[in-house]
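Undergrad: pasting a predicted model and its sequence here:
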Amino acid sequence: MAAKHHSIDAYIGTFPKDVQELLQEIRAVIRSVAPDAVETISYDMPTFNLNGTYLIYFAGWKKHIALYPVTGKISEALAAELSGYKGTKGSVHFPLNKPMPLDLIRKITELRIAENQAAAAKQAAN
């Protein structure tokens, strides 16, 4: 099955203007924290890869923007800040009708980079 979107720009372009702006803000935050990450589309979602593996995904939905993955370690580290948001195991949902928590997205990305680097170091050691 071919991906519906061939780039993050094409993906974002399918949303209403106000949601496009939010998605671009999230993209910019991730890019600022992970400038070496490679942008791609995976599972038909904007994805940032680092050290040859995925770092973080985000996706627009009808009423929220989801960020993946929110691992157990991240959930514990940011429990208080994440408590105001719904999600599924491994994701957090940011409602479209509330301000995007860009600082929280920055923190999640920073923690994902640390997890990614630890995994890459462990793999290199084996």
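TA: Looks like it arrived, so ask away.
Undergrad: okay, CA-based contacts and neighbour counts for the rest of this
TA: Fine.
Undergrad: and residue 58, what does it touch?
TA: 45, 46, 47, 65, 66, 67, 68 (Cα atoms under 8 Å, 6 or more residues apart in numbering).
Undergrad: quick check, nearest of those residues to residue 12?
TA: Closest approach to residue 12 among these (Cα to Cα): residue 46, at 8.6 Å.
Undergrad: the closest one: neighbour count?
TA: By the measure other Cα atoms under 10 Å, the count of residues near residue 46 is 24.
Undergrad: returning to that earlier point: farthest pair in the contacts of residue 58?
TA: Comparing the members of the contacts of residue 58, the greatest separation, given Cα to Cα, is between 47 and 65, at 13.6 Å.
Undergrad: alright, now check it against this:
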Amino acid sequence: MAGRPKFVDVDDYLASVDPESQLILQEIRRIAKQAVPKAIECISYQMPALKLQKTFFYFASFKHHIGIYPPVKGDKRLNEELLPFRGPKGNLQFPKNKPIPYPLIKRVVEALAREYSE
């Protein structure tokens, strides 16, 4: 039985997803690196991730959505705006068949970087 693929780096992960998802993930990657330029890219839990002192932002492609983890906790206004995208455990799910709210995702990256550096 074959297990899940083991990705070496973010480029390796991106090469494994469909072209539509690649474009979305590349844009998320670009805005995340722009939002937190000191963050280091890595693979964690077999997903692209960013870390400073510790890993604070994960993003991945699924069949029908783009997932972003972990949930934002400290920003009440941002959390209200994220309500339509909350999954069962509070993680974010952005449907691929709707426009991806990149400016909102940038705010999520910034908020998670703050939360995990405190």
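TA: Done, it's in. Being a predicted model, the structure only gives us computed values, none of them experimental.
Undergrad: and the contacts of residue 58 of structure 1 as a markdown table, adding secondary structure?
TA: As requested, the contacts of residue 58 of structure 1 are arranged in a markdown table below (DSSP: H, G, I helix; E, B strand; the rest coil):
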| residue | secondary structure |
| --- | --- |
| 45 | strand |
| 46 | strand |
| 47 | strand |
| 65 | strand |
| 66 | strand |
| 67 | strand |
| 68 | strand |
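Undergrad: excluding its backbone neighbours, what's nearest the counterpart of residue 47 of structure 2 in structure 1?
TA: Mapped onto structure 1 by TM-score structural alignment, residue 47 of structure 2 lines up with residue 45. Distance criterion Cα to Cα, 6 or more residues apart in numbering; nearest residue to residue 45 of structure 1, sequence neighbours excluded, is residue 59 at 5.6 Å.
Undergrad: residue 98 of structure 2 versus whatever residue of structure 2 lines up with that neighbour, what's the distance?
TA: Alignment note (TM-score structural alignment): residue 59 of structure 1 maps to residue 60 of structure 2. Here residue 60 of structure 2 is placed at a distance of 16 Å from residue 98 of structure 2 (Cα to Cα, to the nearest Å).
Undergrad: and these two? Which one has more around it.
TA: Shown here are residue 60 of structure 2 and residue 98; by other Cα under 10 Å, residue 60 has more neighbours (22 against 8).
Undergrad: what is the equivalent residue in structure 2 for residue 30 of structure 1?
TA: Residue 30 of structure 1 maps onto residue 32 in structure 2, by TM-score structural alignment.
Undergrad: okay, helices next: where are they in structure 2?
TA: 10-15, 19-35, 76-82, 102-117 (DSSP state H).
Undergrad: which one of these lies nearest to residue 53 of structure 2?
TA: helix 102-117 (6.9 Å).
Undergrad: so the match of residue 47 of structure 2 makes contact with residue 56?
TA: No: using Cα atoms under 8 Å, residue 45 of structure 1 is not in contact with residue 56, being 10.0 Å away.
Undergrad: quick one on the thing from earlier: ok, the match of residue 30 of structure 1 to residue 108 of structure 2 distance?
TA: Residue 32 of structure 2 is 9 Å from residue 108 of structure 2, by Cα to Cα.
Undergrad: ok, now residue 16 of structure 2?
TA: 25 Å.
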